[in-house]
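K.L.:
model the following, please.
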Amino acid sequence: MSAKPEDAKIKLPPQTAPADVLFAMRAFARTEDANCVAHKLASYIRLISSVINLERLDGVTVAYDYDAALAELDRGVEGLRTLARSNDDQLVGVAMSPAVLRDGKVKVHLVFSGAYIESIDATPEEDDAEAQSGMQQAIYLIAHECAHVQVTTEKDEAFPGTIFQKQVSSYEEQIFTQINEACWDEYAACRFSAPFGSGHLAYYEEGLRGVVGVARQKAAAARDGFWKHRDLNRIVGELGASMSEPLRMTAYTFGHIDGSNGDAEISQETRQAIEEAGYTEAIEKLVAQLRKLWDERGEWMFPSEFDVLGDVARELFYEEGLLITPNGEGANIQVWDPAMYDGPVAA
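P.N.:
Below is the predicted model:
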């Protein structure tokens, strides 16, 4: 006799989260609230660990003093830059998954802002759409940060001795390595966590439209400012950030799409915004390379395989009058006005 549908059971893969994960609950008004959130969060993380590899999870911090929690996190390595949340007109950080070193092994510690996690302990009524949405957003946030554990694990297994130990050889490499890592890490994390974020694509598309729509205007303003201050480091930061931010948001957007099993696609509104900003070719190149790197997971040989991501940004910089090329431990940086000249004329 065949089983009735209601009798069917789904067997999840084994949980991968360590049994002894420590939870630090900071600046909660009441101990009982901290305990409830910690127990509920631990349950969600263990469930997520059935589909996302959390073997390298170091611990979890939930803090109402989020900025202080980031600044005070012991990462096991001396001399690292103090962690700080993203905080600009496009993004305010509420969670982070930094790598840490414990007994010589690279792991990942999750840090959450308490204000964005507390809703997982709520029991909203079925007709309370706002509360239900808040809970779903919190669960997706947890899954996304958990996905970064697997992303970091895969990179450390592919390139052992690189994280925390390999020194960047030049200023030019540092610039483009940051872009490589930002694009790949967010693409892969979004692709792993997409099943937990149904409906979240709209938020990523909104962010992508926002940054791509102002990228070239910001780049032009940075270039205009350069002729007054003549600070090469400053224009790299200002023009480079404005032109590469749409690539990072593309990684979020298409990582989510590619992880949604064909159930999501980019909207015509976003396609039009990309085209109007002159980013269509760059984004097509970036997405193709991200997908190729994903398909080759487990077969990577060298970190330089990710340089194809930074090369997309390098071409965008050139379009806006900024050329960055290797020069020993530094970089050759040339700036010009693309409306007046075809190539570099000032350094």
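
K.L.:
use CA for all of it now, contacts and neighbours both
P.N.:
Fine.

K.L.:
what's the longest helix in this structure?
P.N.:
helix 129-158 (DSSP state H).

K.L.:
for that one, buried residues please.
P.N.:
131-132, 134-156, 158 (16 or more other C-alpha atoms under 10 Å).

K.L.:
again with stretch 193-204
P.N.:
Ser193, Ala194, Phe196, Gly197, Ser198, His200, Leu201, Tyr204.

K.L.:
on that earlier part again, figure out how far the longest helix of the chain is from the centre of its chain.
P.N.:
10 Å (C-alpha atoms, centre = their mean, to the nearest Å).

K.L.:
now do stretch 53-69
P.N.:
The chain centre lies 16 Å from the centre of stretch 53-69; the measure is C-alpha atoms, centre = their mean.

K.L.:
if you count neighbours, what's buried in it?
P.N.:
By neighbour count on 16+ other C-alpha under 10 Å, the buried set for stretch 53-69 is 53-64, 66-67, 69.

K.L.:
quick check: end-to-end length of that stretch?
P.N.:
25 Å (C-alpha to C-alpha, to the nearest Å).

K.L.:
could you also give me the structure for this next sequence, so I can compare it with the first?
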Amino acid sequence: MDANSKTDEHASLSWEDRPSTCPDFVVSFRGYEQEAAETLGAAIGETLRAFGRIMDISNLDGVTVGYDYDEALAQLDRGYETNFVLERTNGVAIGVAMTPSVLRGESLKSHIVLAGHIADALVGNDVELRSMTVHTIAHECSHVEITAAWEKCFPGELLRTRFPTLLTAWRSEVTSACWDEYAACRISADLGYDPVPGYTQTFLTIFSGIDKKVGELVGGFDGTNVDQLVGSLFGAVGDLMKFACYLQGALAGTGRKLDDVPDASSALSAHWFSPYFDRLADACNEIFSEFGRWPDKRQFEVISDLVVEIIEDQAVTIWDHEDGSYSVRIHHPRLFL
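P.N.:
I've put the predicted structure just below:
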């Protein structure tokens, strides 16, 4: 099943002739002159209507474009009371676009936020930059579809569910990040430009530092704040898994295998993460094969079990108690000797 056919009820039509799922929406601009905003807004609308013919973006709430991307994220009306402030990815990969969930009345929708310098390339003369922006918008449209599919299968959960324990929250965060990015990268893989080289570089950067990162977290533990240690381990291992999913999704979406990326294949060879990389790809592929038809969350729990398995294999054993608390035992595998 390819990404373009999984929800398309008009498969016999060429994509140009299919009706668009793009709803009426507003593009809001921050820091733009009116003429520039009108020109870019028209281009964004045309692009989204085109992508609406090959994926379901009917749950799009709107688009915000801002030169001050951080402020645009922070000021987005999410439709409910929260102290959580949206922040861009800021590390090995620098975030330039995000599609957070929002509530509009009782309806869950998705709102695309774009950094102005990225969005501007859509109407610029640089062909390479324009293709990258087209791909970025396609990726964010994919998130609109993915979120809607989750809401259809598990209504009322996103933004409206409290996790009973910290371990449950950490597991869920990693699972959501891995699945969402795998699916978005797979759906948008062949739209705009080829993202595989960039995803490969980012994954290898995270991958090359994971042993040191986990070792520092364990070595720096002072025996008092267990939540900080365990939460940080979920964060570090979760990032490794998430960026593996970026690469895996893009490879699957373009019909390639890991062997087609020699740098990544060579780096993973004989490394402890190699079997986990393969199992993660298999888990995501299995979930994708049932896109939007998930009867329960058992397939997703494979990912959450995997992150715990990696942490326990490489750093600490975790005991989850019936009362919601947990305890850990730090061990010293060959990785840290």
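
K.L.:
filter the buried residues of stretch 53-69 of the first structure down to the ones in helices?
P.N.:
Tyr66, Asp67, Ala69.

K.L.:
and the aligned residue in the second structure for the last one, how close does it get to Ser20 of the second structure?
P.N.:
Right, Ala69 of the first structure. Superposed on the second structure with TM-score structural alignment, Ala69 of the first structure falls opposite Ala72. Look at Ala72 of the second structure and Ser20 of the second structure: by C-alpha to C-alpha, they are 27 Å apart.

K.L.:
what's the answer for Tyr32 of the second structure, then?
P.N.:
28 Å.

K.L.:
what does His332 of the second structure give?
P.N.:
Distance from His332 of the second structure to Ser20 of the second structure, by C-alpha to C-alpha: 55 Å.

K.L.:
again with Lys297 of the second structure
P.N.:
30 Å.

K.L.:
once aligned to the first structure, how far is stretch 202-209 of the second structure on average?
P.N.:
Superposing on the first structure places stretch 202-209 of the second structure at an average distance of 0.8 Å from its equivalents, by mean C-alpha distance after the TM-score superposition for the first structure.

K.L.:
what's that stretch aligned against in the first structure?
P.N.:
Going by TM-score structural alignment: stretch 202-209 of the second structure matches residues 207-214.

K.L.:
which residues does the matching stretch contact?
P.N.:
90, 242, 245-246, 249-250, 253, 270, 273-274, 276-277, 279 (C-alpha atoms under 8 Å, 6 or more residues apart in numbering).

K.L.:
now do the buried residues in the lengthiest strand in the second structure.
P.N.:
Ranked by residue count, the top strand of the second structure under DSSP state E comes out as strand 107-115. With burial defined by 16+ other C-alpha under 10 Å, the residues of strand 107-115 of the second structure counted as buried are Leu108, Lys109, Ser110, His111, Ile112, Val113, Leu114, Ala115.

K.L.:
what's the match for the second one in the first structure?
P.N.:
When you say that, I think you mean Lys109 of the second structure. That one, Lys109 of the second structure, aligns with Lys107 by TM-score structural alignment.

K.L.:
report the contact partners of the nearest residue to its match once chain neighbours are set aside.
P.N.:
Nearest residue to Lys107 of the first structure, sequence neighbours excluded (C-alpha to C-alpha, 6 or more residues apart in numbering): Arg56, at 4.8 Å. Taking C-alpha under 8 Å, 6+ apart, we find Arg56 of the first structure in contact with Ala17, Pro18, Val106, Lys107, Val108, Val149, Gln150, Thr153.

K.L.:
from those residues, pick the one nearest Tyr44 of the first structure.
P.N.:
Tyr44 of the first structure lies nearest to Ala17 out of those, by C-alpha to C-alpha, at 10.8 Å.
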